[in-house]
Each structure stands twice: as structure tokens, then as C-alpha cells.
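In: I'd like to go over a predicted model; first the sequence, then the structure.
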Amino acid sequence: MKVLLTGSSGQVGYELARSLQGIGEVVAVDRGVMDLSNLDQVRDVIRSVKPQLIVNPAAYTAVDEAESKPELCYRINAEAPAVMAEEAKALGAALVHYSTDYVFDGVASSPRVEDDTVGPVNLYGASKLAGEQAIEAAGIPHLIFRTSWVYGMRGKNFLLTMLRLAKERDELRVVADQHGAPTWSRTVADVTAQVLSQAHAGGREWWVQNSGIYHLSAQGQTTWHEFTQAIVEEAGLHCKVLPISSADYPTAAQRPMHSVMSSEKLMTRFCHLPDWKDALHLCMR
């Protein structure tokens, strides 16, 4: 099987380039080869590669900047996935796409399940939701994995930012009233590979039975403040971490206050997901 992997230099894409090696021939492309803001280029690359499977972790993820760049954000997060779905349909290919906990409004405190009502509170979340809807509307074999608070040891992410600041400062003030589940980029990639190995063995019938949206995030929940405390402790640093409210740290984009998702559907059908603390420990080791 030939697999086209987008965003191969990103957090999740880099890990997928490793995890997907057992699935088939992986053609990994980064933004220099396939820029999702250039829809003609997206079409050209897919038509050139002719994959049986497209895996798309590439996205516009600058949540605050998205508020002032709506056209670019929507082109990358909504229009490009729509083009991928169209091209996949023409090829008879399947599509794996990644979305976000930010499709929810964060009002309910209980973990969100896949069929719960969506209602993004920022433009980034709205653009990712539009991408989901475009893929579903195409009527192709697909998996949409919603994940949350993704971090890793490369790229730009909360973990690396907090490690840097904790080494530079004696004290950090971090938001303590937003709840979610930090998810290691390698967890996302390895779980994807496990699911796709089952899909490969199951053939076309597998896709008929299992296409749809799945929540793929670490088990448990925490706050940005508690996450930072855990990072500092794992790193053996002595920076003090103080809790503040979201009101004390205003941002251009509103964040959902509770974006914890239930991954029971994925775990029941496919494989286990680790607790966020265990994954963080492995990542930092």
C-alpha cells in the first residue's frame, strides 16, 4: 500500500513517518513539497503520488494568530482537507485526518463523546470542524481523530515552552481553570499505526464498518497549571508554578474551559490509550 503523509516535519507528522513504516510505502512530504495553503499544489501532489491512503496531520495550529488570519486558517484546515477528500474519492483511497478538542464549546464539565453537540468558541476550532464536515460529506473511507493539547520534544508546543521558561525563571504563573488531556505526539502516531494495521488486515469491509470520528487523547485530565507542575518535576527543575485564572491571562482567541474527551469508543474497538502522566514520563525520559 502506498501512503501519502503530509506535514512530515511537524510534531505528529514526524512521529507518523516513523510509526507508519510497517503499513506500506510511505511518501512523506512537508510544506516545502505540499503547502496546504496552495490547493492546486495539494491536488497535483496527490495525483502524482496516487496513494491508496492519505494521512493528514498538517494543519494551521496557531490558535491566537488564526483570529486575525481567518482566510489562511480556513484554507489550510478546511479547504485543503476537502480537496484531499475529493482526490481520495477519485482514486478510491482512504483518508486519515486529525482534528481537535476545540470543536467543543467547553461548557459541559463531563468528558465529551463523539456524538456530542459541537460549538467551537474560536476560529481555529471552527476551521477544524469545517474540515471534519467536508471529509464526512465526501462519502469516502475515513478516520477523523480528534486529539488534545498535543506536545512532544520537537517543534513549538507547551511542553518545550514551559521547559525553556522554567530554566530561565524562578516563578511561572499558569492558567489553572482550563481542563484537558495533554497528549504526546508519539501516542497519536503509534495509536494511528495500530488502527491502520487492523484496517489493512480487514480490507474494504473494515472501512465500511469503522469509518468515522474517534477521540484520541490521553486518559485522565488536568489543567495547564498542573501539567506545568508535572513538567517541572519530571525535569528536576526548581521553578515555582503559581495558579492563575484565564481572566488573568487574556488571549486573542477564547479557549474552552473544559475540553476533556472520552476515548472509550476508540479503546473499545481498537487499542488502549495511556494516562497523560505516564506518557509525559516516557516522553521526557
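Out: Looks like it came in fine.
In: okay, CA-based contacts and neighbour counts for the rest of this
Out: Noted.
In: Quick one: the helices in the stretch 151-285 of the chain, in order.
Out: 158-168, 185-210, 224-235, 264-269, 276-284 (DSSP state H, counting those that start in this stretch).
In: highest average neighbour count across those helices?
Out: helix 224-235 (a mean of 19; mean count of other Cα atoms under 10 Å).
In: Now do that helix: which elements does it pack against?
Out: Counting by 3 or more Cα pairs under 8 Å, 6 or more residues apart in numbering; DSSP states H and E, the packing neighbours recorded for helix 224-235 are helix 158-168, strand 171-175, strand 240-244, helix 276-284.
In: Please identify which of these is closest to Pro111.
Out: helix 276-284 (14.9 Å; Cα to Cα).
In: okay, the angle between that closest one and helix 224-235?
Out: In terms of direction (axes from the mean of the first three to the mean of the last three Cα atoms, to 10 degrees), helix 276-284 departs from helix 224-235 by 40 degrees.
In: which residues are contacting helix 276-284?
Out: 152-153, 181-184, 187, 218-221, 230-231, 234-235 (Cα atoms under 8 Å, 6 or more residues apart in numbering).
In: one more time with 6 Å, if that's ok
Out: Helix 276-284 has contacts (Cα atoms under 6 Å, 6 or more residues apart in numbering) with Pro182, Ala218, Gln219.
In: can you put these in CSV and add neighbour count?
Out: Supplementary listing: those in CSV, determined by neighbours: other Cα atoms under 10 Å:
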residue, neighbour count
Pro182, 28
Ala218, 30
Gln219, 22
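In: Got another one to weigh against that:
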Amino acid sequence: MNNILVTGSSGQLGNEIIELSKEFPANYFFTDRESLDITDKEQLSTYIQKNNIDTIINCAAYTAVDKAESDVENANKVNHLATKYLAELAKANNIKLIHVSTDYVFDGKNFKPYTEDDNVSPNGVYGKTKLDGEIALQEINPKNSIIIRTSWVYSSYGANFVKTMLRLGKEKESLGVIFDQVGTPTYAKDLAKTILEILPKIDNESVEIYHYSNEGVLSWYDFAKEIMRMAKLDCQINPIETKEYPTPATRPHYSLLNKSKIKQTFNINIPYWKDSLDECLQKLGERR
């Protein structure tokens, strides 16, 4: 039976993996920053050796996109250096490694869905540190390692756009939501299930990159409208432009991911975003 280390298990994706783990038997080691400091290579190495880890799912990330602009050192430690250490230990110990990355490695200026081979050019610190982590992993190149880039993650766990909209939809009569940023949400449960399903099938000499989000295309405005409709909240959603809502970090205007590679390689079906949103709202008890 596999000994699987799941880092960042207190986050959205980590929590969904915890919930699904009983359907995919293995010895799981769920850690967060309190129980394992992945930015400390020595501590990480000791933990891996002590527990005979043979698989790592790295869900840990510094995801505070705006804060990262002024907290470069910590963002770099978690997103770049920790990934480098995981890659080095994976190579040294013949460990299978799944690393989760982001659409923010792209500048958002594309006009068609990004493939894994498209040029990367992050706009801010978060995207740059995540890309540095990807590059370190590719350069170290441990066998049976993959990178999964995803976008607009939400879940019944943690803080995210869906839960924020539900809260504001109950508090306010109207809300302005950005309409000129386009992509696809990812229900963390769907991504977690995909990771656990493809795990036994991963068999590659060099690091492979895959893209994963739910199916479909929409703006944040469309997303908010559908949340209000499904939850039957009487809150008017008004479209606004990105420039009307300035933030420290620049968001990609277009971050649609082409998912053909992961679907074909592992023969998986990806749920449509509305179906997944429906499921999440039901779980939260907010579907009306």
C-alpha cells in the first residue's frame, strides 16, 4: 500500500483529498504548515524517511495573490524553494510527485485556451514564484512527476469566491463584479478526485505538465450571477471593468486552460462548471 504525503491539507484541495481518501485506499500522511514545514529541507527529509513516503501530492502554496506583492520572501519560500526541496527529495528517494500549479504563470493575453506548451509570462509575484517552482521541478526532473495547473479554485472548505458571493449576496442589494476577466472555475473536489484517480497511472521519465479546470467558459460576473440564481439570493450583480477594481497584483484577463492532454492521457471526464457549482452549493446547504 502506498504511503502518500499530502502537503497543504488544511487548504481547499487538501481538505477535499482528505474527504475522498477513504475511496482510494492508501496510508495517507496529511500535513499542514504547523505539522510539517516544507520550507525546511532537513525537516522534510526526516519526515519522508521516517514514514517511508513513496508518493507526494503537493497542495501547499502561498496563494494570497495581492499580499505576495509585498511579501516576496515568504511567497518564494513556499511556492519556489519548497517545491525545489520536494523535487530533490523525490528524485533521491524515487518518490512519485504531483505538484499543483496555477493559471497565473500566464500573462492572460491569449485569445484561445492555453496549452501546456504555450509561453509562460507571469504578471506578478504569485505567478512568478509558482513558475519558479515549476522550473525547479523540471530542472531536477524526478521520475514519475507531474505538474497540474488549475484556475479559479473554490470548495465548501476555506475562503473562496463562491463563499464570498454567498455572504455578500445576503448582506447587499447589489454588487459590482468584474466581467472582463475570463476563465473557468475549478471545484476542488473534482480536481482532488482526478488526482487520486490518475495517481496509479502516472508513469513518465520526464516531468509532464497538465491543465485542469472544470469545462466551460465564463467571466467572474457570469459566475456571480449563477451563484445568486442557484442560491436564490435577491442581489443585483452589475458588470464592472478590472480598472474599476484596482488590486496590488495584476490578474490575467484570459486564463482559459486547454484540458485535452489530461483527458486523453488518463481517459478522464471533466464535469461542467454549472454542475459542479450546483454540487458545491448543495453541500453548503445553499442550493434553493
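Out: Arrived safely. Here the structure is a predicted model, which is why all the values come from computation and not from measurement.
In: picking that back up, could the helices and strands packed on helix 224-235 of the first structure go into TSV alongside distance to Gln11 of the first structure?
Out: Output for these, formatted as TSV (distance: least, Cα to Cα, whole Å):
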stretch	distance to Gln11 of the first structure
helix 158-168	12
strand 171-175	23
strand 240-244	26
helix 276-284	13
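In: Quick one: closest of the ones you listed to His142 of the first structure.
Out: Of those, the one closest to His142 of the first structure (Cα to Cα) turns out to be helix 276-284, at 26.5 Å.
In: Which part of the second structure matches that closest one?
Out: On the second structure, the counterpart of helix 276-284 of the first structure by TM-score structural alignment is residues 273-281.
In: buried stuff in stretch 73-90 of the first structure?
Out: 73-89 (16 or more other Cα atoms under 10 Å).
In: and the residue lying farthest from the centre of the first structure, what is it in contact with?
Out: Distance from the centre of the first structure peaks at Asp170, with 31.7 Å (Cα atoms, centre = their mean). Contact analysis of Asp170 of the first structure by Cα under 6 Å, 6+ apart lists Cys239.
In: In the second structure, what sits opposite it in the alignment?
Out: Per TM-score structural alignment, Asp170 of the first structure is aligned with Glu173.
In: What of Ser197 of the first structure?
Out: By TM-score structural alignment, Ser197 of the first structure lines up with Pro200.
In: And His215 of the first structure, by the same measure?
Out: Per TM-score structural alignment, His215 of the first structure is aligned with His211.
In: Thr251 of the first structure too?
Out: Checking with TM-score structural alignment, Thr251 of the first structure has Thr247 as its match.
In: ok, the closest residue to its match other than its chain neighbours to Gly158 of the second structure distance?
Out: Nearest residue to Thr247 of the second structure in three dimensions, chain neighbours excluded: Asp66, at 6.9 Å (Cα to Cα, 6 or more residues apart in numbering). Here the criterion is Cα to Cα, to the nearest Å. By it, Asp66 of the second structure lies 17 Å from Gly158 of the second structure.
In: Among those two, which residue is more densely surrounded?
Out: Asp66 (16 against 12; other Cα atoms under 10 Å).
In: In the second structure, mark out all the strands, start to finish.
Out: Using DSSP state E, the strands assigned to the second structure run over residues 3-7, 27-30, 55-58, 96-102, 145-150, 153-154, 174-178, 182-183, 186-187, 208-211, 218-219, 236-240.
In: Tell me the buried residues in the second one?
Out: It stands for strand 27-30 of the second structure. Tyr28, Phe29, Phe30.
In: dump the residue contacts of the residue mapped onto Thr31 of the second structure from the first structure.
Out: For Thr31 of the second structure, the aligned position in the first structure is Val29, judged by TM-score structural alignment. Taking Cα under 6 Å, 6+ apart, we find Val29 of the first structure in contact with Thr6, Ser8.
In: ok, and the closest non-adjacent residue to the corresponding residue of the second structure for Arg75 of the first structure?
Out: Residue pairing (TM-score structural alignment): Arg75 of the first structure is matched to Lys77 of the second structure. Nearest residue to Lys77 of the second structure in three dimensions, chain neighbours excluded: Thr39, at 6.0 Å (Cα to Cα, 6+ apart).
In: thought the one you found was touching His80?
Out: No. Between Thr39 of the second structure and His80 there is no contact under Cα atoms under 6 Å: 9.3 Å.
In: how about Ser185 of the first structure, what does it touch?
Out: Val12, Val150, Tyr151, Gly152 are the contacts of Ser185 of the first structure under Cα under 6 Å, 6+ apart.
In: Run a quick neighbour tally on the last one.
Out: Yep, that's Gly152 of the first structure we're talking about. 21.
In: where's it relative to Glu171 of the first structure, distance?
Out: Distance from Gly152 of the first structure to Glu171 of the first structure, by Cα to Cα: 23 Å.
In: again with the first one
Out: Per Cα to Cα, Val12 of the first structure is found 30 Å from Glu171 of the first structure.
In: one step back: give me the distance between the match of Ser197 of the first structure and Gly158 of the second structure.
Out: 28 Å.
In: cool, and Ala92 of the second structure?
Out: From Ala92 of the second structure to Gly158 of the second structure the distance is 34 Å (Cα to Cα).
In: Asn76 of the second structure too?
Out: 22 Å.
In: now do Gly169 of the second structure
Out: Per Cα to Cα, Gly169 of the second structure is found 18 Å from Gly158 of the second structure.
In: What of Asp222 of the second structure?
Out: Asp222 of the second structure is 22 Å from Gly158 of the second structure, by Cα to Cα.
In: now swap in Lys41 of the second structure and tell me
Out: 27 Å.
In: What of Lys263 of the second structure?
Out: Taking Cα to Cα, one finds Lys263 of the second structure at 28 Å from Gly158 of the second structure.
In: Likewise for Ser206 of the second structure?
Out: Ser206 of the second structure is 34 Å from Gly158 of the second structure, by Cα to Cα.
In: What of Trp273 of the second structure?
Out: On the measure of Cα to Cα, Trp273 of the second structure and Gly158 of the second structure end up 19 Å apart.
In: Grab the longest helix from the second structure for me.
Out: With secondary structure taken from DSSP state H, the second structure has its longest helix at helix 125-140.
In: now for it, which elements pack on it?
Out: Counting contacts by 3 or more Cα pairs under 6 Å, 6 or more residues apart in numbering; DSSP states H and E, helix 125-140 of the second structure packs against helix 65-68, helix 82-93.
In: redo that, cut-off 7 Å
Out: Packed against helix 125-140 of the second structure by the contact rule (3 or more Cα pairs under 7 Å, 6 or more residues apart in numbering; DSSP states H and E) you find helix 65-68, helix 72-76, helix 82-93.
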